[in-house]
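**Student:** When you get a sec, could you give me coordinates for this:
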Amino acid sequence: MDWKAVFEPISLSIQISITASLIVFICSITVAYKMARARFIGKSIVETILLLPLVLPPTVVGLVLLVLLGRRSWIGKAYEAIFNGPLLFTWGAAAVAAVIVAFPLAYRTMKAGFESVDDDLEDSARSIGANEWQVFRFISVPLAKRSLTSAYILGFCRGLGEFGATLMVAGNIPGKTQTIPTAIYVAAEGGNMSMAWTWAGIMILLSFVMLLLSNRITKES
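**Tutor:** Here you go, the predicted structure:
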């Protein structure tokens, strides 16, 4: 067995998932906190848009990203001007796909955590002179840390398992954009079941370990 060929998709998937989950965590913690406290007309519509990738087929998400990241879009043009090459079918495109599909899951989990925090505690902190950042940093985040931890790990696992959108915008280029899910698909389609099961077993093990870690952290918190 070619162990280099085995570990390339694993390494790439982990790199993409770590990058995507960090971006998702930063974005979703900000948006979730604001949405958990905000009251405005059209909030349900905004929230529906934020959660839409959670229920859409990954191929639909991939099709939308294909248009948004293409050479004719302003994003694609800006990327090409800066990096002297297209964004589609690159490592970056795979990371963007992972961010988009992982964000709704992390956002929903974090928002539930922030909504569980008693508003009176935050108001009490404000009444003694705490600013919004201090309320967020020292009251809201510590009290919602179980949800925040779960959101990060779930985002990582979701990014790790992304297939449809990644295949459409990043393709399946060995050593460049081939992740574990796309590698499994190609191996199974080509009849190489031993390689497909090797990657599938590694994917199951990684996901199991991450979820076990999440459960242990949230119980000990």
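
**Student:** only C-alpha atoms for contact and neighbour calcs from this point on.
**Tutor:** OK.

**Student:** ok, the most centrally placed residue in the chain - contacts?
**Tutor:** Nearest to the mean C-alpha position of the chain, by CA atoms, centre = their mean, lies A102 at 2.9 Å. By CA atoms under 8 Å, 6 or more residues apart in numbering, the contact list for A102 reads 20-21, 24, 54, 154-156, 158-159.

**Student:** How far does the helix or strand that contains A188 sit from its chain's centre?
**Tutor:** Following DSSP states H and E, the helix or strand that holds A188 is helix 180-189. Relative to the centre of its chain, helix 180-189 is centred 21 Å away, using CA atoms, centre = their mean, to the nearest Å.

**Student:** Against M110, how distant is V141?
**Tutor:** Applying CA to CA, to the nearest Å, the value for V141 to M110 is 10 Å.

**Student:** between those two, which one's more packed in?
**Tutor:** Ranked by neighbour count (other CA atoms under 10 Å), V141 and M110 place M110 first, with 30 against 19.

**Student:** Give the full set of residues in contact with that one.
**Tutor:** 28-29, 32-33, 144, 147-148, 151.

**Student:** In which helix or strand does it reside?
**Tutor:** With DSSP H and E as the test, M110 turns up in helix 91-115.

**Student:** Give the next helix or strand downstream of that helix.
**Tutor:** helix 119-127.

**Student:** Not counting that next one itself, show me its contacts.
**Tutor:** The contact list for helix 119-127 (CA under 8 Å, 6+ apart) reads 132, 135, 139-140.

**Student:** From the residues you listed, pick the one nearest A95.
**Tutor:** Using CA to CA, S140 is the member of the contacts of helix 119-127 that lies nearest A95, at 29.1 Å.

**Student:** For this structure, which segments are assigned as helices?
**Tutor:** Shown for the chain, the helices assigned by DSSP state H span residues 3-37, 43-55, 58-68, 74-83, 91-115, 119-127, 132-135, 141-143, 145-160, 164-170, 180-189, 193-220.

**Student:** One more, please, to line up against the first structure:
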Amino acid sequence: MLDGLPDGLTTALSPDEWRAVALSLKVSFWATVLSLPFGVAIAYVLARQEFWGKQALNGLVHLPLILPPVVTGYLLLLTFGRKGMIGSFLDQTFGLVFAFRWTGAALAAAVMAFPLMVRAIRLAIEAVDPKLEQAAATLGASRPWVFATVTLPLILPGVIAGAILAFAKAMGEFGATITFVSNIPGQTQTLPSAIYSFLQVPGGDAKAMQLVLIAIAIALAALFLSEWVGRTVARRIAGS
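**Tutor:** Predicted coordinates:
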């Protein structure tokens, strides 16, 4: 199946293939950055608050993990497409289009990565002793100030780990993305979509392997970065 692989691996990537790599990095970056504030807020609510419907919210957050990615992509298309309830409003009001655009790829990646981000941050929040927050509150600090000065510094390693985990998940997102924004070279073709495309044509195995190796390198780099940053921040917090 991989005949001629050594020669293929020494061939430089084409501009379209580099664009697929660059688009994946761009999509993953914005998916992570824009969803992070929501991830912290939802994680805090699930970890610290008790209210009616909490289990429903928790189930909704984790739904992308158990639904087939194609189903998630189709639901995004129905909701955020040009004729969707939210998509048509955003298009007519702000000129913001998601379907078949790179912005839609970022949205799909954010939705698929969001449960992992929330889970990592929630575990970090639950590990913080609530008495520390209560002590700050008894001194007259408001809840937002308590969170900013007490909770957030303590959970920062978890927030960073959740963000990098979400970035890595977004880099590998395929099913929801290709359903929502298709696989248009130079516009919506991400790294996984490019790999899939090469596997569908004769002789594309070597090019697919090149992209697979790039994907593995990015994933490992994200993992090592997560570990290093998390430990560095944890040491600084412990020493402060």
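
**Student:** one step back: find me the equivalent region of the helix holding A188 of the first structure in the second structure.
**Tutor:** Here helix 180-189 of the first structure aligns to the second structure at residues 191-200, judged by TM-score structural alignment.

**Student:** Now check the residue nearest to the centre of the first structure against the second structure: what is it aligned to?
**Tutor:** With TM-score structural alignment as the criterion, A102 of the first structure lines up with A113 in the second structure.

**Student:** For A105 of the second structure, see how far away that match is.
**Tutor:** Counting by CA to CA, the gap from A113 of the second structure to A105 of the second structure is 12 Å.

**Student:** One more: T188 of the second structure?
**Tutor:** 7 Å.

**Student:** The two - which one has more neighbours?
**Tutor:** Counted by other CA under 10 Å, T188 of the second structure and A105 do not tie: A105 has more neighbours, with 34 against 28.

**Student:** so that one makes contact with N183?
**Tutor:** No: using CA atoms under 8 Å, A105 of the second structure makes no contact with N183, being 10.1 Å away.

**Student:** shared neighbours, those two?
**Tutor:** Residues touching both A105 of the second structure and N183 (CA under 8 Å, 6+ apart): none.

**Student:** Residue most distant from the centroid, the second structure?
**Tutor:** Using CA atoms, centre = their mean, the residue of the second structure lying farthest from its centre is L139. It sits 37.5 Å away.

**Student:** Map that one onto the first structure.
**Tutor:** Checking TM-score structural alignment: L139 of the second structure goes with I128.

**Student:** The counterpart of K34 of the first structure in the second structure and E126 of the second structure, how far apart?
**Tutor:** Per TM-score structural alignment, the equivalent position to K34 of the first structure in the second structure is V45. Using CA to CA, V45 of the second structure is found at 11 Å from E126 of the second structure.

**Student:** With neighbour count and distance to V67 of the first structure added, can I get the contacts of helix 119-127 of the first structure in a markdown table?
**Tutor:** Shown next, in a markdown table, are those (neighbours: other CA atoms under 10 Å; distance: CA to CA, whole Å):
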| residue | neighbour count | distance to V67 of the first structure |
| --- | --- | --- |
| E132 | 11 | 38 |
| V135 | 18 | 40 |
| I139 | 16 | 41 |
| S140 | 22 | 38 |
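
**Student:** do you know how far V128 of the second structure is from R122 of the second structure?
**Tutor:** Taking CA to CA, one finds V128 of the second structure at 10 Å from R122 of the second structure.

**Student:** ok, now L63 of the second structure?
**Tutor:** Taken as CA to CA, the span from L63 of the second structure to R122 of the second structure is 16 Å.

**Student:** For burial, what's the neighbour tally of whichever residue in the first structure pairs up with L75 of the second structure?
**Tutor:** Here L75 of the second structure is matched to V64 in the first structure, going by TM-score structural alignment. V64 of the first structure has 15 neighbouring residues, counting by other CA under 10 Å.

**Student:** Same check on A136 of the second structure?
**Tutor:** For A136 of the second structure, the neighbour count with other CA under 10 Å is 17.

**Student:** separation between P192 of the second structure and A168 of the second structure?
**Tutor:** 12 Å.

**Student:** again but with G53 of the second structure, I slipped
**Tutor:** G53 of the second structure is 30 Å from A168 of the second structure, by CA to CA.

**Student:** Who has more neighbours out of these two?
**Tutor:** Comparing G53 of the second structure with A168 by other CA under 10 Å, the one with more neighbours is A168, at 23 against 9.

**Student:** mind checking what the more buried one lines up with in the first structure?
**Tutor:** Per TM-score structural alignment, A168 of the second structure is aligned with C157.

**Student:** what about the nearest residue to that match once chain neighbours are set aside, neighbour count?
**Tutor:** Leaving aside its chain neighbours, C157 of the first structure sits nearest to S207 (6.1 Å; criterion: CA to CA, 6 or more residues apart in numbering). S207 of the first structure has 19 neighbouring residues, counting by other CA under 10 Å.

**Student:** picking that back up, which other helices and strands does the helix holding A188 of the first structure contact?
**Tutor:** If contacts are counted by 3 or more CA pairs under 8 Å, 6 or more residues apart in numbering; DSSP states H and E, helix 180-189 of the first structure sits against helix 3-37, helix 193-220.

**Student:** Identify the residues contacting I217 of the first structure.
**Tutor:** 146, 149.

**Student:** Please tell me how far it sits from L148 of the first structure.
**Tutor:** Here I217 of the first structure is placed at a distance of 11 Å from L148 of the first structure (CA to CA).

**Student:** what does M1 of the first structure give?
**Tutor:** In terms of CA to CA, M1 of the first structure sits 40 Å off from L148 of the first structure.
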